[in-house]
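Trainee: What follows is a predicted protein model with its sequence.
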Amino acid sequence: MNDQTRGAVDSAELMERLLYEVKRVVVGQDHFLERVLVAILAGGHLLVEGVPGLAKTLTVKTLARTMSGSFKRIQFTPDLLPADLIGTRMYNQGTGEFSTVRGPVFANLLLADEINRAPAKVQSALLEVMEEKQVTIAGESHLVPTPFLVMATQNPIETEGTYPLPEAQVDRFLMKVLVGYPSEEEEAVIVNRVTGPSISVSPIATPERLTSLQDECGRIYVDPSLLQYAVRVVAATRKPGGYGLEDLDRYIAFGASPRATIGLIEGARALAFLRRRHYALPEDVVDLVPDVLRHRLVLSYEAMSDGVTADQLVTRILQALPVPERPLESHVRAPAQ
């Protein structure tokens, strides 16, 4: 085992320990937990959709404790103001000077709960901090802590009085993850844990260590054929007819942006990292395609009237495009070093 492979295994073991500590509190939700770790390692943000009571807040709060990071939660409401998120300048009568009061966005893990309940002006206040990792208050720029993850939740029920997210903001989320109900066995364990003695989690990593893991993920090797496959998948959402999917043209008004292609590659690197590899495989990309693309497709009115969903369109695209062959480990070892 060379030094690079040994380092990848050690780092993956650290992430497994972190995941194990979170699962001492959070029951089930394996897919959701994996995607949260992928987002952290890839330096992206998560949009989560699920009904209330599925441990979305608990997951992020517990994860913040295991990584010794700061956690803030914002409950989005119709009367929320941009200053309630990023902060503002306040006058101190005692000193006669203005001081900057930072908002809750200054945290390693930020939970934007029910983000679609606030007006577009408030939603857009997150744009700069999600993209640039900084906010501007009274003309001065302030950097947020690193690593920085925004996890925004949406409630699929009770849509009355909500404001759909602008496409410009939706595109800044690396993935949109759907969280479902637990199984009967999982729900029984949930009830036992909630009604039993409280469980305390131990810090496993530091924000500085997670930042170094992000750098390690950036060195994961991606074969050119895999990169080209990601490009073709995203391009097929823009012009399905060019890939033998003429019947989908009428369903897609706008396809995914290049951010989707970047997200597929960065996410595949993070997933390969979690799977103890120093190179990405086709299944790493395929596994992430639904989560990376479902929120980036703007469907036509015809798709809505026919009941066609973004997930169904993504599935058709994956079925139509051939997956590249798995590269041999001997082939990827040299470029990855």
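Mentor: Looks like it arrived, so ask away. Remember, predicted model here, so these are calculated numbers, not experimental data.
Trainee: CA only for contacts and neighbour counts going forward, please
Mentor: OK.
Trainee: what's next to the strand or helix carrying residue 215, contact-wise?
Mentor: Element membership of residue 215 [criterion: DSSP states H and E] is helix 207-217. For helix 207-217, the external contacting residues (Cα atoms under 8 Å, 6 or more residues apart in numbering) are 11, 40-43, 67-69, 108, 146-147, 269-270, 273.
Trainee: Run through the strands of the stretch 151-300 of the chain in chain order.
Mentor: Per DSSP state E, counting those that start in this stretch, the stretch 151-300 of the chain carries strands over the ranges 175-178, 252-254, 298-299.
Trainee: Now those strands in a markdown table, please, with extra columns for mean neighbour count and distance to residue 283.
Mentor: Listed next are the strands of the stretch 151-300 of the chain as a markdown table, based on neighbours: other Cα atoms under 10 Å; distance: least, Cα to Cα, whole Å:
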| stretch | mean neighbour count | distance to residue 283 |
| --- | --- | --- |
| strand 175-178 | 23 | 17 |
| strand 252-254 | 17 | 25 |
| strand 298-299 | 18 | 26 |
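Trainee: Now distance to residue 75 too, for those, in JSON lines please.
Mentor: What follows is these, written out as JSON lines (distance: least, Cα to Cα, whole Å):
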{"stretch": "strand 175-178", "distance to residue 75": "19"}
{"stretch": "strand 252-254", "distance to residue 75": "31"}
{"stretch": "strand 298-299", "distance to residue 75": "27"}
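Trainee: Against that first model, consider the following:
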Amino acid sequence: MGPEENEFAALPFRETVVTIQNEIAKAMVGQADVVRHVLVGILGNGNVLLEGVPGLGKTMLIRSFGRALALDFSRIQFTPDLMPADITGTEILEEGEDGRRMFRFQKGPVFANLVLADEINRATPKTQSALLEAMQEHTVTVGNATYPLPAPYFVLATQNPIEQEGTYPLPEAQLDRFMFKVNVPFPSAEEMRQILERTTGGAEPEITPVASAEHLLAMQAVARRIPVPTAVSDFVGRLVIATHPGHGLSRMADDFVRYGASPRGGQAIIVGAKVLALMDGRFNVSFDDVAAIAPAALRHRILLNFEGQAERVRPDDIIADLLRAVPRETLAHAR
């Protein structure tokens, strides 16, 4: 991709991103970083997990994205009695006009462009795992038949902190299928005032669709073509490896981590950094892009050991320490 083609592709990309953010802002007060990270995940063709206490607008945020992006939207409310077939669909027995009976597959709510898995950690691990194939392969297998899911396809899930009653921690294999985990903070006093004013009046925000499914697919293709300098990709690789204990670069990682990030963590950083570069109107990835997106890409992929849990160490603190400790340039690149 040459400079002229780069410029042509990046400018409408950035304009579309700003337009989407403006539409989301009609419904959301504050949470600019959360909106930005979710949008990076969508444009990177990844799934996003949002965590926060109830009432912070996580569901409204995802609904707003569904409206602004003009996508086929589906919402699944996860509960302890939800079954896998309630998500993927099931085969039903029908009788034709000729009296013959046959099975027909009735699609579940997972068949949509944008699937909201609301309070995903309220359901049992068996039901949570029903989303694994959909999130990774974008297909659903029922019996001997495999059904493709529509493109683009995203799972945006919300969960309450696992300290709350009635929740089931997500299995590590499923957490790894989420490109990002985004923490939704509690609003400030000023933001709380605006929320109360907006939500206790009579008017409701009208969100205008500003991008189609075809538009999103084109933007995803452009983002994938953004170049990454070798020094940056090497840094990402060393950063992911350093999340595992025993490498001596971070005392926090050595002392408090049981198991570090998988290669999917590095993939999420690279793709997210490409999207960030385009969102800022740039045509190549920088170290700053990596540092900005690394916490969202790694925090759910770092498993703490007993000491880390007892000391209430946060994965974000370990990631920040690693970003300071891992050298950006190796001797090979410095020459």
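Mentor: Great, that's in hand. Computed from a prediction, not measured in an experiment: that's the story for all the values here.
Trainee: re the thing from before, farthest-apart pair in the contacts of helix 207-217 of structure 1, please.
Mentor: 68 and 269 (24.2 Å; Cα to Cα).
Trainee: higher neighbour count, those two?
Mentor: Neighbour totals were compared for residue 68 of structure 1 and residue 269, and residue 269 leads with 30 against 17 (other Cα atoms under 10 Å).
Trainee: so what's that one up against?
Mentor: 42, 217-218, 220-222, 279-280, 284.
Trainee: for residue 39 of structure 2, same thing?
Mentor: Residue 39 of structure 2 touches nothing, counting by Cα under 8 Å, 6+ apart.
Trainee: Mind doing that once more with 10 Å?
Mentor: The contact partners of residue 39 of structure 2, taken as Cα atoms under 10 Å, 6 or more residues apart in numbering, are 17, 20-21, 33, 45-46, 48, 65, 272, 275-276, 279.
Trainee: which of those are buried?
Mentor: Neighbour-count burial (16 or more other Cα atoms under 10 Å) is assigned, among the contacts of residue 39 of structure 2, to 17, 20-21, 45-46, 48, 65, 272, 275-276, 279.
Trainee: mind putting these in CSV, distance to residue 108 of structure 2 included?
Mentor: Shown next, in CSV, are those (distance: Cα to Cα, whole Å):
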residue, distance to residue 108 of structure 2
17, 31
20, 28
21, 30
45, 22
46, 21
48, 21
65, 21
272, 30
275, 31
276, 34
279, 34
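Trainee: List the ones among these that fall in helices.
Mentor: 17, 20-21, 65, 272, 275-276, 279 (DSSP state H).
Trainee: Tell me if I am right that residue 129 of structure 2 is in a strand.
Mentor: No: per DSSP: H, G, I helix; E, B strand; the rest coil, residue 129 of structure 2 lies outside any strand segment and is helix.
Trainee: thought it was touching residue 121?
Mentor: No: Residue 129 of structure 2 lies out of contact with residue 121 (Cα atoms under 10 Å); the separation is 11.1 Å.
Trainee: quick one, which of these two is more surrounded?
Mentor: Per other Cα under 10 Å, whichever of residue 129 of structure 2 and residue 121 has more neighbours is residue 121, with 25 against 17.
Trainee: The aligned partner of residue 317 of structure 1 in structure 2 and residue 252 of structure 2: what is the separation?
Mentor: Applying TM-score structural alignment, one finds that residue 317 of structure 1 aligns to residue 322 in structure 2. Taking Cα to Cα, to the nearest Å as the measure, residue 322 of structure 2 falls 9 Å from residue 252 of structure 2.
Trainee: which residues do these two both contact?
Mentor: residue 243.
Trainee: got a list of what residue 297 of structure 1 touches?
Mentor: Going by Cα under 10 Å, 6+ apart, residue 297 of structure 1 touches 167, 171, 237-238, 251-257, 309-311, 313-314.
Trainee: now for it: what does it line up with in structure 2?
Mentor: Per TM-score structural alignment, residue 297 of structure 1 is aligned with residue 302.
Trainee: before we move on, back to that, from the ones in helices among the buried ones among the contacts of residue 39 of structure 2, pick the one nearest residue 199 of structure 2.
Mentor: If you rank these by distance to residue 199 of structure 2 using Cα to Cα, residue 65 comes first, at 18.5 Å.
Trainee: what's near enough to touch the closest one?
Mentor: Per Cα under 10 Å, 6+ apart, neighbours of residue 65 of structure 2: 20-21, 23-24, 35, 38-39, 42, 71, 73, 114, 207, 209.
Trainee: Which of these are retained in structure 1?
Mentor: Of the contacts of residue 65 of structure 2, the ones still in contact in structure 1 (both residues aligned by TM-score structural alignment, their matches' Cα atoms under 10 Å) are 20-21, 23-24, 35, 38-39, 71, 73, 114, 207, 209.
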